[in-house]
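>>> sequence unknown, structure follows:
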């Protein structure tokens, strides 16, 4: 990420972090994103570098004040003041703040860990169900029907904020449902400056084992690490850890493959 892109995101982060987070604020920001996506002329007007900042901000007030909360207007107003390299960048940035608002609300309630875990497991469930995955990604099916499919899956089984994010992820701004969920989880980790590690094991880990593994990984990367455990019968022993682009192979299968490569 370039320094200018990071500066823009940090500026929006500060505005959102000064608001009181809530699921309602997240929904309002998602609704704003839908409006931006549906109206190219509005996106152009709010990102036109030839229009003074104050005029772009005034346009936000004229269009959204009274229709969404003051908190949502503040976030959008700050976003409109910034310079975006593409007209679509504004909507992407506001959606990121919507996700941050949802996770921040969970964090205030002491349920961020639970929300992350539920969303992670939902992503794995969808990835393992070919029929559901294909249906969610079928752009020939109206979006509201596809969102209804994921709602039927989660129903009352997850936190309301997770249900909100799951429905939103069906729109798949990152191309697919699972990639969008992955992006959401990255945002959650950034919220508390943690890395995300996916740990594949053949047998469930105890809470103590998870904590020891998280501590070891945190020491290795120099910052806190959130561990998401996935049961994988093909892992013959040990663990396989995916941390960003790095894969740490500690399985029997992995060691056998390594030995075979060395002998060939």
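It's in. The structure displayed is predicted, hence computed values, not measured ones.
>>> only C-alpha atoms for contact and neighbour calcs from this point on.
Will do.
>>> quick one, what contacts residue 241?
Neighbour list for residue 241: 197-200, 247-250 [criterion: C-alpha atoms under 8 Å, 6 or more residues apart in numbering].
>>> this structure: strands as residue ranges?
Here the chain has its strands, by DSSP state E, at 195-201, 225-231, 238-243, 246-251.
>>> quick one, which of the contacts of residue 241 are buried?
Buried by 16 or more other C-alpha atoms under 10 Å: 197-200, 249-250, out of the contacts of residue 241.
>>> on that earlier part again, can you add distance to residue 100 and give the contacts of residue 241 back as CSV?
Listed next are those as CSV, based on distance: C-alpha to C-alpha, whole Å:
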residue, distance to residue 100
197, 20
198, 21
199, 24
200, 27
247, 27
248, 29
249, 32
250, 34
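>>> mind checking how far the spatially most central residue of the chain is from residue 59?
Taking C-alpha atoms, centre = their mean as the criterion, residue 184 is the residue nearest the geometric centre of the chain, at 0.7 Å. Computed as C-alpha to C-alpha, to the nearest Å, the residue 184 to residue 59 distance reads 29 Å.
>>> helices of the stretch 1-150 of the chain, start to end?
Assigned by DSSP state H, counting those that start in this stretch, the stretch 1-150 of the chain shows helices spanning 3-17, 23-38, 40-47, 53-64, 70-81, 88-108, 112-128, 130-137, 143-154.
>>> mind listing what's buried in the fourth one?
To tie it back to what came earlier, the one meant is helix 53-64. Applying 16+ other C-alpha under 10 Å to helix 53-64 flags 53, 56-57, 59-61, 64 as buried.
>>> got it, and the first one?
Buried residues in helix 3-17, counting neighbours by 16+ other C-alpha under 10 Å, are found at 8-9, 12-13, 15-16.
>>> second one coming, line it up with the first:
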């Protein structure tokens, strides 16, 4: 993502953060994303730099003004007023805000941490079950059938926000299920002002090891860290830590050395 794109995302984040977030806001924004995905011509019009932002905003009012809340309308109007360089990027930006709205709902109810944990654990479950992974990823099967599978697996066993986001991740608009879920978790971590680090270790961490590694990484990154711990007996040398696209091996930094020794 370029600096300009990050600036636009940040601006749109601020608009959503200024709204009173209620459960239906995420659903409304996801519904608009679905409409944009289904109508390429509409995407082109809403991102056409030859059309004034005010005109694009009027079109949003005409299309969605009576169908979505005032909060959703504010986000939509701001979104179409920005330059995204293409309709697909507009849809991506709105999907991000829908995910953020869902997490904001969980945060308001005090369940954000458990939702993050449930999404991560479900992702690991899918990754470890070849048949389930294939069923979820099979684009020749109707999307409704694949999302129903998620409902059957999680409904009543996980938070409602977890269920809805897992179902959205099945659509995997431009990526795979696992990468979509990972992007959602990154959004959740950012929403709490944290970095997201995946830690692959040979054996489960004790609470002390978990806290020590989180402290070391927080010092390295300059902000608190959410750890996603994956146990892989084939890992050699302690821990393999990934933050975004950056791989941090346990032996690279002296500040990680004391934590690394805990894993032997």
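Yep, it's here. As the structure is a prediction and not an experimental result, all values here were calculated from the model.
>>> same list, the strands of the first structure, but as JSON lines with distance to residue 28 of the first structure please.
Shown next, in JSON lines, are the strands of the first structure (distance: least, C-alpha to C-alpha, whole Å):
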{"stretch": "strand 195-201", "distance to residue 28 of the first structure": "28"}
{"stretch": "strand 225-231", "distance to residue 28 of the first structure": "29"}
{"stretch": "strand 238-243", "distance to residue 28 of the first structure": "33"}
{"stretch": "strand 246-251", "distance to residue 28 of the first structure": "36"}
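>>> what is the neighbour count of the corresponding residue of the second structure for residue 153 of the first structure?
Under the alignment (TM-score structural alignment), residue 153 of the first structure pairs with residue 153 in the second structure. Neighbours of residue 153 of the second structure under the rule other C-alpha atoms under 10 Å: 13.
>>> any idea how far the spatially closest residue to residue 132 of the second structure that is not a sequence neighbour lies from residue 242 of the second structure?
Among residues not flanking residue 132 of the second structure along the chain, residue 126 sits closest, at 5.9 Å (C-alpha to C-alpha, 6 or more residues apart in numbering). Plainly put, residue 126 of the second structure is 20 Å away from residue 242 of the second structure if you go by C-alpha to C-alpha.
>>> again with residue 229 of the second structure
11 Å.
>>> which neighbours do these two share?
Shared contacts of residue 229 of the second structure and residue 242, counting by C-alpha under 8 Å, 6+ apart, come down to 198-199.
>>> ok, residue 218 of the first structure - contacts?
Contacts of residue 218 of the first structure by C-alpha under 8 Å, 6+ apart are 224-225.
>>> let's see it at 10 Å
Going by C-alpha atoms under 10 Å, 6 or more residues apart in numbering, residue 218 of the first structure touches 194-195, 197, 212, 224-226.
>>> ok, residue 146 of the first structure next?
132, 135-140, 152, 167, 170-171.
>>> ditto for residue 158 of the second structure
114-115, 118-119, 122, 151 are the contacts of residue 158 of the second structure under C-alpha under 10 Å, 6+ apart.
>>> ok, now residue 40 of the second structure?
Contacts of residue 40 of the second structure (C-alpha under 10 Å, 6+ apart): 46, 87-88.
>>> top of these by neighbour count?
Counting by other C-alpha under 10 Å, top hit in these: residue 46 with 27 neighbours.
>>> pretty sure that one contacts residue 78?
No - the criterion here is C-alpha atoms under 10 Å, and residue 46 of the second structure misses it with residue 78 at 11.5 Å.
>>> okay, and the common contacts of these two?
By C-alpha under 10 Å, 6+ apart, residue 46 of the second structure and residue 78 have these common neighbours: 53, 56-57.
>>> okay if I get these as a markdown table plus distance to residue 217 of the second structure?
As requested, these are exported to a markdown table (distance: C-alpha to C-alpha, whole Å):
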| residue | distance to residue 217 of the second structure |
| --- | --- |
| 53 | 43 |
| 56 | 44 |
| 57 | 43 |
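>>> in stretch 82-102 of the first structure, what counts as buried?
Those would be 82-84, 87, 90-91, 93-102, for stretch 82-102 of the first structure by 16+ other C-alpha under 10 Å.
>>> nearest to residue 178 of the first structure among those residues?
Nearest to residue 178 of the first structure out of the buried residues of stretch 82-102 of the first structure is residue 99 (C-alpha to C-alpha; 15.3 Å).
>>> aligned partner of that closest one in the second structure?
By TM-score structural alignment, residue 99 of the first structure lines up with residue 99.
>>> that match against residue 190, yeah?
No - between residue 99 of the second structure and residue 190 there is no contact, the gap being 11.9 Å when judged by C-alpha under 10 Å.
>>> hey, what's in contact with both of the two?
By C-alpha under 10 Å, 6+ apart, the residues touching both residue 99 of the second structure and residue 190 are residue 184.
>>> check the gap between residue 134 of the first structure and residue 164 of the first structure for me.
21 Å.
>>> the more surrounded of these two?
Taking neighbours as other C-alpha under 10 Å, residue 134 of the first structure and residue 164 compare with residue 164 leading, 18 against 14.
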